[in-house]
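Enquirer: what follows is a predicted protein model with its sequence.
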Amino acid sequence: MYMIVNIMMNSFTSRSMMEGQEIEIIWTIIPAITLIFIALPSLHLLYLTDEIFNAQTSIKIIGHQWYWSYEYSDFNKEFDSFLIPETDLDINSFRLLETDNNLMIPFNTMIKFLITSADVIHSWTIPSLG
């Protein structure tokens, strides 16, 4: 409150700058238009990447605190996949990537992955895809 009163009563304050509605409109409208021009193509691409054309099979992946659960909906099969402890790894194995039950996916088919979590946020990936 002190700062507002001090600025209003100060003789060095330009009275014309106190009511700069034109400049305020300009610096509000121009960034808004810029954001709209960025958002529209991004939303279009977002919806295009979410489309699934003729998925031949679907796999549901559920992340748990220390393991993954997989469900093949077309084959009514499900299993859990746990990390292999470091002491049990072979010399050429990948640490934090080797599991006791690996997910097998069909080659050269469209697959719909439904990835969710049972407790906290998880990141599921296929290492060979980058």
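Expert: Right, received. Where do you want to start?
Enquirer: alpha carbons only for contacts and neighbour counts from here, please
Expert: Noted.
Enquirer: all strands for the protein, in order.
Expert: With strands called from DSSP state E, the chain shows them at 57-63, 67-72, 77-82, 111-117.
Enquirer: check it against this one:
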Amino acid sequence: MAHPTQLGFQDAASPVMEELLHFHDHALMIVFLISTLVLYIIVAMVSTKLTNKYILDSQEIEIVWTVLPAVILILIALPSLRILYLMDEINDPHLTIKAMGHQWYWSYEYTDYESLGFDSYMIPTQDLTPGQFRLLETDHRMVVPMESPIRVLVSAEDVLHSWAVPALGVKMDAVPGRLNQTAFIASRPGVFYGQCSEICGANHSFMPIVVEAVPLEHFENWSTLMLEDA
């Protein structure tokens, strides 16, 4: 869960998010080294009194400032492409959930069950209980088994939405008339919060996403109770 003074990302709750955190640190270190080098060159040029008015061109310098940026871009691009393909992999999902965006709530349908589905609305501030988070809690959570591949089919009923849960490293556009898919594996139990990440109207800020990862036996008990209440 993010907090007001947080400087970095949330703790990773999925293997993909762990890879994204490593890539962020990798790219940030490269940017830091480049910034340090450029700052040093600027300070050296401003502070030095030595100049050479007769250097019109330099083949060596041109080679360096052409090859070096190319190498740096390759060092950034290769791990980025690896993560991109990793995020698109969906191998033998144990559970498929259809998430539909509406103005302004989410509806979930567990397609492996005949009649397991519900709407998920934000809990108004005046109805919150102590310990609940303002603008993030919902009346129904999307419950999933931990350490299991979960496929999420994402679409929208009316306008563009985006289903995003930062701790799981998931963000997928919900487009009316189009069915997009993403996948994740919750590597630890917990409650993970997200929000619609596409401006979708006046109440865009009031359609949160809550994913609860639980052990498999707890998920089976929850699904049984939900089916009995349906």
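Expert: Received the coordinates, thanks. What you see is a predicted model, and the numbers here were worked out from it, not measured in a lab.
Enquirer: residue 42 of the first structure: which of the strands of the first structure is closest?
Expert: Closest of the strands of the first structure to residue 42 of the first structure is strand 111-117, at 22.5 Å (criterion: CA to CA).
Enquirer: ok, whatever residue of the second structure lines up with residue 105 of the first structure - contacts?
Expert: Taking TM-score structural alignment for the superposition, residue 105 of the first structure sits opposite residue 144 in the second structure. Applying CA atoms under 8 Å, 6 or more residues apart in numbering, we find residue 144 of the second structure in contact with 150, 211-214, 219.
Enquirer: go through those residues and give me the one with the most neighbours.
Expert: residue 213 (25 neighbours; other CA atoms under 10 Å).
Enquirer: name the SS class of that residue, please.
Expert: strand (DSSP: H, G, I helix; E, B strand; the rest coil).
Enquirer: if I look at it, how far off is residue 31 of the second structure?
Expert: Using CA to CA, to the nearest Å, we find residue 213 of the second structure at a distance of 35 Å from residue 31 of the second structure.
Enquirer: swap in residue 107 of the second structure?
Expert: Distance from residue 107 of the second structure to residue 31 of the second structure, by CA to CA: 41 Å.
Enquirer: and for residue 212 of the second structure?
Expert: 36 Å.
Enquirer: one step back: could you dump the strands of the first structure to CSV with distance to residue 39 of the first structure?
Expert: Shown next, in CSV, are the strands of the first structure (distance: least, CA to CA, whole Å):
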stretch, distance to residue 39 of the first structure
strand 57-63, 30
strand 67-72, 35
strand 77-82, 39
strand 111-117, 26
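Enquirer: quick one: the lengthiest helix in the first structure to the second structure mean distance?
Expert: When the first structure is parsed with DSSP state H, its longest helix is helix 21-50. When the second structure is overlaid, helix 21-50 of the first structure sits 2.3 Å from its aligned residues on average, using mean CA distance after the TM-score superposition for the first structure.
Enquirer: so what's the equivalent of residue 56 of the first structure over in the second structure up against?
Expert: Correspondence of residue 56 of the first structure to the second structure, assessed by TM-score structural alignment: residue 94. Shown in contact with residue 94 of the second structure (CA under 8 Å, 6+ apart): 148-151.
Enquirer: what's the distance between residue 94 of the second structure and residue 216 of the second structure?
Expert: 11 Å.
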